[in-house]
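Colleague: Based on what follows, work out the 3D shape:
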Amino acid sequence: MPSKKQKAKNRRNVSTVNWVENKDGTHSIAVASKVKPDNTQKGNSWVQLLNPDSGKSARKYTTDENANTVQFEEMTLNEVENKSNDDIAQIQRLIDMKRGKLEMCTLPSYDIPKEIWNSAETGKQLRFGFPIEKCRSSADYYVKTYETMVYLEEAAQTLFVQSFNQDDVDFSYTGENQIFYFMKEKRMAEINGAIDENLLDCFVLEPHKKSDFFTVERYSGQIKRKSAEKIFVQMSEESFSKFNSICMEQSFDIRFCLNRTPYQLQHFALDILNEQRLFTALINNPKYDETGNSSKTPPEILIDFSPNLKLNPEQKLAVQSIVNATSKPLPFVLFGPPGTGKTKTLVAAIEKIVRLTDKNVLVCGQSNAACDEIATRLIPALTEDEMFRMYALSYDVHKIKSDIEPYSNRIGKEFHYPPLQFIMKYRVVICTLCTAGTLTRANISPKHFSYVIIDECASAHETMALIPIAGLCTETGKVHANIVVAGDPKQLDAVTKSDQAKKLGFGTSFMEHLFERPLYKCDPETNEFCGKYITQLIRNYRSHESILKIPNELFYNGTLLAKASDDATNWFVNNSLLPSKKFPIIFRSVQGNSERSDANKSMFNTNEVNMVMEYIDKLLKLKLKNGERISQSDIGVVTPYKMQRRCISQACHRGNLDDITIGTAEVFQGQERPIIIVSTVRSGGNKLGFVNNPRRFNVMITRAKCLLVIVGDPHLLQYCSNWRKLITFCLENNALVQSRYRYPSI
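Modeller: This is a model prediction of the structure:
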């Protein structure tokens, strides 16, 4: 009998399944096989069509690749099953998914109050009827404060989105499914970034040349996907015909609309928290102020850890605690510093829950990338009947990975929310925090999910973390699920546009608030956490010990242990590129002009761009001691500024270096590369901007496995204590490459 892994592999190789529209407007399912059936001649391919309404018959189309002939043959469902059981299972899954749709309540509008709009536009501070530092002391204060912060953030994001509005834009029809595209060089990189952050969703078009005699016609649509030079949009059904007939004759003004759903869902979660009286259970539980009891209770579920899992002691402890719900009804925290195997631990816990219990798991992440990473790692362990990866309807279908697709809610060229009964068949459901709100709106049973796991919790607003909890697994005064929050509060926090919301504390995550309470704090005497409620992973399998040293001392109290293999970290030891042969860090001193872009006010530094490109050139020409060469995909370039990222990207593109990853710290959080080049951009004077941000500093210098190159101005960076410590460390190890403006030796 084939193993589960082999069966999963076979399933992924057999066929591609899509919906086909019939002439009468109904739909059938087409299965295009990658394997030639026994009864077809050499060179033939075949497609099966199954009518989802009857489920009783199918047609087989056999086409000869050398001749344009098509043969038809009626087949019974049993005969189709004999061709491939895996194909039929996939077909049946699509039929079940398409039979209905998820019935959801309509979200209240939650329009931004006028006084908050005025405050966001003018910068005038809002007044509260209570001391803001008391906002977590009562449910009323809490809901009022967080409602205001969500409104402020939405207002700030709305103003930001409106800054992307374009005039005099030409549109072209792709010929596919009401999809058009436009090209506009002005701010295209920023528009692409905003799309990636799910900020730009819907839009309204109106003719650029307006008549004084007729009402202006408006056309609505939605952004579907993007490329480097084009934005693809889908016009609404009511707009398509008219727009298609005139789009080639004139240009349009495009007005972007903010995707309001995440903000509505945050308000909805706050409403449920208030109505179900969950403030004491979730936000200000008196037990948070107790001291953790280190005594160990025998676990109810004994876990046999296979050597194949390769879990270390801390990871095993975390899995044991998660599966046994040791912290319930309080949240369990998985504290995962860089490179310590947080995702691996979560995946192991999810697999054990499925194999050792009959309970269901909801897994959420702040980003689709985090959700996809967990789903990908679970594929070898879970079948398509056990795991469901649910994407938002607005997600770009072109981004979905082929191995995840059989587990997803994709049907043809779009995503579909299937009926609740369909979703509840799965043991593990994976989606973003925002998409989890669809389950709350569908009134799923609060006892259906026994575990709710929130990855990247430290980089999500607290109100976002409430979406998969409040109303989804709660009733009045009670949380039914074991809540697991995973992340690292020492890395980047939630991105917050509103300065006023930031000052009120909106950027502080639910996870970080837990860290402030005695129950989740490290014991100063033992330097340990209470394992019943929190586990810190301490073994770093990513970085060379020299690269790990400074962040370990600055942010993790020296608790991290460098456990990466020499094969992964010693590529450059004794290499001529290193100023200090056994020290794989280079700090290259560069003084240049840090300029500000007129288009987006972001900063860039041409001298640093040139130096980054010089190092890339050296690296790609270099031969390692094992005779191998560096590939482009081994290199990552991280910079705090979006304009610097764009300048470096353009320079790489001109040199056909498109496989090098270039991004901000936000892009690189959760990623790693053998080689990381950091461009700090700022130079001269004593103003550091958010280069001074300790979390951003931590992320930028902990992505590298075997070589860290910093390109920056040490004369400026020394004004930040964290950067000064790193500069001093490089000086001590003869790794600071001086410019003509020498940085003083120790």
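Colleague: alpha carbons only for contacts and neighbour counts from here, please
Modeller: Noted.
Colleague: and the residue of the chain positioned farthest from its centre, helix, strand or coil?
Modeller: Most distant from the centre of the chain: residue 213, at 48.3 Å, with distances by Cα atoms, centre = their mean. Secondary structure state of residue 213, per DSSP: H, G, I helix; E, B strand; the rest coil, is coil.
Colleague: now do residue 604
Modeller: With three-state DSSP as the basis, residue 604 sits in strand.
Colleague: count of neighbours near it?
Modeller: 28 (other Cα atoms under 10 Å).
Colleague: State the distance from the residue nearest to it when sequence neighbours are not counted to residue 708.
Modeller: Distances taken as Cα to Cα, 6 or more residues apart in numbering place residue 644 nearest to residue 604, at 4.4 Å, with adjacent residues excluded. Between residue 644 and residue 708 the computed distance is 18 Å (Cα to Cα, to the nearest Å).
Colleague: likewise residue 152?
Modeller: Note on residue 152: its distance to residue 708, by Cα to Cα, is 39 Å.
Colleague: Residue 179 now?
Modeller: 44 Å.
Colleague: Between these two, which is the more surrounded one?
Modeller: The neighbour comparison of residue 179 against residue 708 (other Cα under 10 Å) goes to residue 708, with 27 against 21.
Colleague: Tell me which other helices or strands the longest helix seen in the chain touches.
Modeller: Ordering each helix of the chain by length in residues (DSSP state H) puts helix 139-162 first. Secondary-structure packing of helix 139-162 (3 or more Cα pairs under 8 Å, 6 or more residues apart in numbering; DSSP states H and E): helix 114-122, strand 252-258, helix 261-275, helix 499-504.
Colleague: for the second one, packing partners?
Modeller: Read it as strand 252-258. Against strand 252-258 (3+ Cα pairs under 8 Å, 6+ apart) you get helix 139-162, strand 166-169, strand 200-207.
Colleague: Which one, of the ones you listed, ends up nearest to residue 322?
Modeller: Among the helices and strands packed on strand 252-258, the nearest to residue 322 by Cα to Cα is helix 139-162 (28.6 Å).
Colleague: list the buried ones in that closest one?
Modeller: Within helix 139-162, the residues that qualify as buried are 139, 141-143, 145-159, 161, counting by 16 or more other Cα atoms under 10 Å.
Colleague: To compare with the earlier structure, here is another sequence to fold:
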Amino acid sequence: MDIPAFAEKQIELLQAERHADITLQTALLSTLPPNALMRHGLALTNLLPTSQRTGFGGRTIIDLEPDSAIFPTGLLPPHGIRQGDIVRVEAQPGGSASKKEKTEAKAAGIEGVVHRVFEGRLAVAVEAAGDEVDRVWTGKRLWVVKVANEVTFKRMEKAMGFLKTVGGKGDTTGLVDVLFGRRAARDVAEEYEKMEVNWFDEGLNDSQKQAVRFALASEEVGYEWMVAHYGVRLALIHGPPGTGKTQTLLEIILQLATPPTTNSSTPPTPKKILVCGPSNISVDNIVLRLPSSLPTIRMGHPARLLPKVIERSLDNLTRTSEQGEIITDVRKEMDDLLSKLKATGKARMKGRARKEGWDTVRHLRGEYREREKKCVTELVKWSEVVLATLHGAGSKQLWSEKFDIVIIDEGSQALEAQCWIPLLLTNKSGIQKLILAGDPMQLPPTIKSHTKAAIPKPPRTKTEIPGSLEITLFSRLLAIHGEGIKRLLTTQYRMHATIMHFPSQELYNGSLIAAPSVAERLLCTSLPYPVTETEDTSIPLLFIDTQGGFFPEDPSPHTPSTKSPTSESKSNTLEARLVATHIHALITAGVRPEDIGVLTPYSAQVSLITKLLRGAYPAVEVNTVDSFQGREKEAVVFSLVRSNDKQEVGFLKDERRVNVAVTRPRCHLCVVGDAETVGRGGKGAFLGRWIGWLESAEGVEVRYADVGEVLAGWAGGIEIERED
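Modeller: Purely as a prediction, here's the structure:
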């Protein structure tokens, strides 16, 4: 494959994606009023700055509280701003503000990251100096708006630019050659897969142990011999839903970072490992399982980390180390001075004293950052395992560090350009191994810039350049090197065997096996609290057929010429009521609301079902399929929504989305939808086979919905307030 041409195409696709992201955001901000933006979770208005202090990296953390003239309770109104969101804080123009005033307010705004969210306060970490915050915002009412993450795009484009350069010069390493098919990935000899391993986790099943041996195989003969004879090692671990992929990666990390004691005269050397994932949660899930005795550091903004991970975060370790004590003293001095500068009335510093105060803050901030930089460097060198998101691996704090191995989890959910950030970061130090884990049969990264409706296919040859960002590194490597570079995990510990059966046969070649502990689990027998045995709680899989046109999807309230950025989604009111009625039956039988999830392909249906349930059962989680990937519930109701004469199925045509939805439940799956529309929809035969299986398989109960019963049932009389 032509590496410069590949990199250039990636840059082109990334720029199109960035443009689509910005266009969507601009359309929303320009067409929706502030209150509507709040309803859609994009903004928070009528805030006042109340204090500021110094945070990690010398950032200024400003506290924003609701204006008491508008919110007398002192509480923030309902909103969708979450910890870790990237936001822009701007002076809020009045209702009569001119276009010029609005433009000036936007230009004076400052971007930051939501540090903490409280009932009556929002803390935002910004890069701006305290005097800039003071000058722009003092005495002004503010609002906070979510923005696109420009840093991620810039780092991906930078990585692709670097790849283009080294590829053009022919200055590629063994890793790059393997990842582009210029060099064959080493096939692991059978004897090495049978090598003796001193397991940290003796409970691993056979397929997990095989995957671990496969990833470690070159360790047995030593890196020098391996590099000389075979070049860079590459291992892919294919982890279908519930098969213990994270548990397998944990064993690999421990084997590499703390190799068990052996009788060999040349025992294995611990390796420096960089572990990455496309999201913070994918990384945190690994951090939580690593033993506290292992020198570990979690890179990343503390606002985006799980609370239980904070103690291993760079921010916390910086504050609690020996160097951190000096840094803490500098921070306290800065914060004390900032408090004086923010004082009002007679205590307010004025004139020359105020200017000198801000000059001192700037000097202290410089000293703070210098000491912090030295502390961070020492901590990273101390750590045997460094964990970060893929784009977080591109931070300056890791530029000078050398790693032996890169492990990427959830590789099938990551853009390929994201994966190159840690790979190129460690490339100069001669990375010896890449371990990539994921499941190409689940959803790829979400792409907003599609110009075609067809689902992109991986390259058919080693020289074909992918034409879509949906083609992941995981899928491309499989297409280039074949199944020999992959090991499949086959025992799943989540689902009842009946729920597992169809996805196993259709998408995993019938390879999945339900562990005995889960194979027969039911709501009425397997939960840690009593649940009454009913016709609903005693079955693993239920299909409620809405029978053609009896439950039609709702017509769009917009014509093509009046569509708004939020009007593209689909909903089905009668189907939503049917879903709510089934949930009521499960809860009446004793299933706890927090153990139930409702999934649907469309955000409009999410909104509809949420409104039906929020009064009686707010703890029932309702979400899109895409947002629920990687999670599970005891019971899941899957609302298909689509029911029309044209057999249009929209998002359901992607079998990976269906796979994600039907593999989330542990005990009970209820599919609600129109068999006629869905069974005949889509260009392939997958949906038809799925509906056919639901209608005929042993262990699946089929019921036919009745409109009259639905309208007379529990959810039939609930009023739904609609939004245009």
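Colleague: Could you check the angle the longest helix of structure 1 makes with helix 261-275?
Modeller: Calculated by axes from the mean of the first three to the mean of the last three Cα atoms, to 10 degrees, helix 139-162 of structure 1 forms an angle of 180 degrees with helix 261-275.
Colleague: so where is helix 139-162 of structure 1 in structure 2?
Modeller: Counting by TM-score structural alignment, helix 139-162 of structure 1 falls onto residues 3-26 of structure 2.
Colleague: mean offset of the matching stretch relative to structure 1 (after superposition)
Modeller: Its aligned residues in structure 1 lie a mean 1.2 Å from stretch 3-26 of structure 2 after superposition (mean Cα distance after the TM-score superposition for structure 1).
Colleague: contact partners of that stretch?
Modeller: Here stretch 3-26 of structure 2 makes contact (Cα atoms under 8 Å, 6 or more residues apart in numbering) with 147-148, 153, 156-157, 160-161, 163-165, 167-168, 180, 417, 447-449, 465-469, 565.
Colleague: From the structure, what's the count of residues near the corresponding residue of structure 2 for residue 338 of structure 1?
Modeller: Correspondence of residue 338 of structure 1 to structure 2, assessed by TM-score structural alignment: residue 241. Applying other Cα under 10 Å, we find 30 other residues in the vicinity of residue 241 of structure 2.
Colleague: my guess is residue 208 of structure 2 meets residue 489, correct?
Modeller: Yes: under the criterion of Cα atoms under 8 Å, residue 208 of structure 2 makes contact with residue 489 at 5.9 Å.
Colleague: any shared contact partners between these two?
Modeller: Residues touching both residue 208 of structure 2 and residue 489 by Cα under 8 Å, 6+ apart: residue 244.
Colleague: centroid residue for structure 2?
Modeller: The residue lying closest to the centre of structure 2 (Cα atoms, centre = their mean) is residue 279, at 4.0 Å.
Colleague: how about the strands in the stretch 101-250 of structure 2?
Modeller: For the stretch 101-250 of structure 2, the strands defined by DSSP state E, counting those that start in this stretch occupy 110-117, 122-126, 142-146, 233-238.
Colleague: can you check the stretch 451-600 of structure 2 too?
Modeller: Using DSSP E, counting those that start in this stretch, the strands of the stretch 451-600 of structure 2 run over 486-488, 491-492, 513-514, 541-545, 596-600.
Colleague: Report the mean distance between the first one and its aligned residues in structure 1.
Modeller: Average distance, strand 486-488 of structure 2 versus aligned residues of structure 1 after superposition (mean Cα distance after the TM-score superposition for structure 1): 1.1 Å.
Colleague: and that strand, how far out from the chain's middle?
Modeller: 23 Å (Cα atoms, centre = their mean, to the nearest Å).
Colleague: Could you say which helix or strand holds residue 364 of structure 1?
Modeller: Assessed by DSSP states H and E, residue 364 of structure 1 sits inside strand 360-365.
Colleague: Does anything pack onto whichever helix or strand comes after that strand? Which helices or strands?
Modeller: Next helix or strand after strand 360-365 of structure 1 toward the C-terminus (DSSP H and E): helix 368-378. Under the contact criterion of 3+ Cα pairs under 8 Å, 6+ apart, helix 368-378 of structure 1 touches helix 342-356, strand 360-365, strand 428-432.
Colleague: now the next helix or strand after helix 368-378 of structure 1: which residue numbers in structure 2?
Modeller: Beyond helix 368-378 of structure 1 in the direction of the C-terminus, DSSP H and E gives the next helix or strand as strand 387-389. Counting by TM-score structural alignment, strand 387-389 of structure 1 falls onto residues 296-298 of structure 2.
Colleague: for the stretch 51-200 of structure 1, what spans make up the strands?
Modeller: Assigned by DSSP E, counting those that start in this stretch, the stretch 51-200 of structure 1 shows strands spanning 57-64, 70-76, 166-169, 171-176, 179-182, 200-207.
Colleague: Adding distance to residue 605 of structure 1, write those strands out as a markdown table.
Modeller: Converted to a markdown table, the strands of the stretch 51-200 of structure 1 look like this (distance: least, Cα to Cα, whole Å):
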| stretch | distance to residue 605 of structure 1 |
| --- | --- |
| strand 57-64 | 59 |
| strand 70-76 | 61 |
| strand 166-169 | 28 |
| strand 171-176 | 35 |
| strand 179-182 | 30 |
| strand 200-207 | 28 |
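Colleague: Of those strands, which is nearest residue 115 of structure 1?
Modeller: Residue 115 of structure 1 lies closest, by Cα to Cα, to one member of the strands of the stretch 51-200 of structure 1: strand 200-207, at 24.9 Å.
Colleague: Give me the contact list for that closest one.
Modeller: Counting by Cα under 8 Å, 6+ apart, strand 200-207 of structure 1 makes contact with 161, 191, 194-195, 216-223, 250-259, 394, all of which sit outside it.
Colleague: now swap in stretch 220-239 of structure 1 and tell me
Modeller: By Cα under 8 Å, 6+ apart, the list of residues contacting stretch 220-239 of structure 1 from outside reads 177-185, 188-189, 192, 200-205, 219, 394-396, 398.
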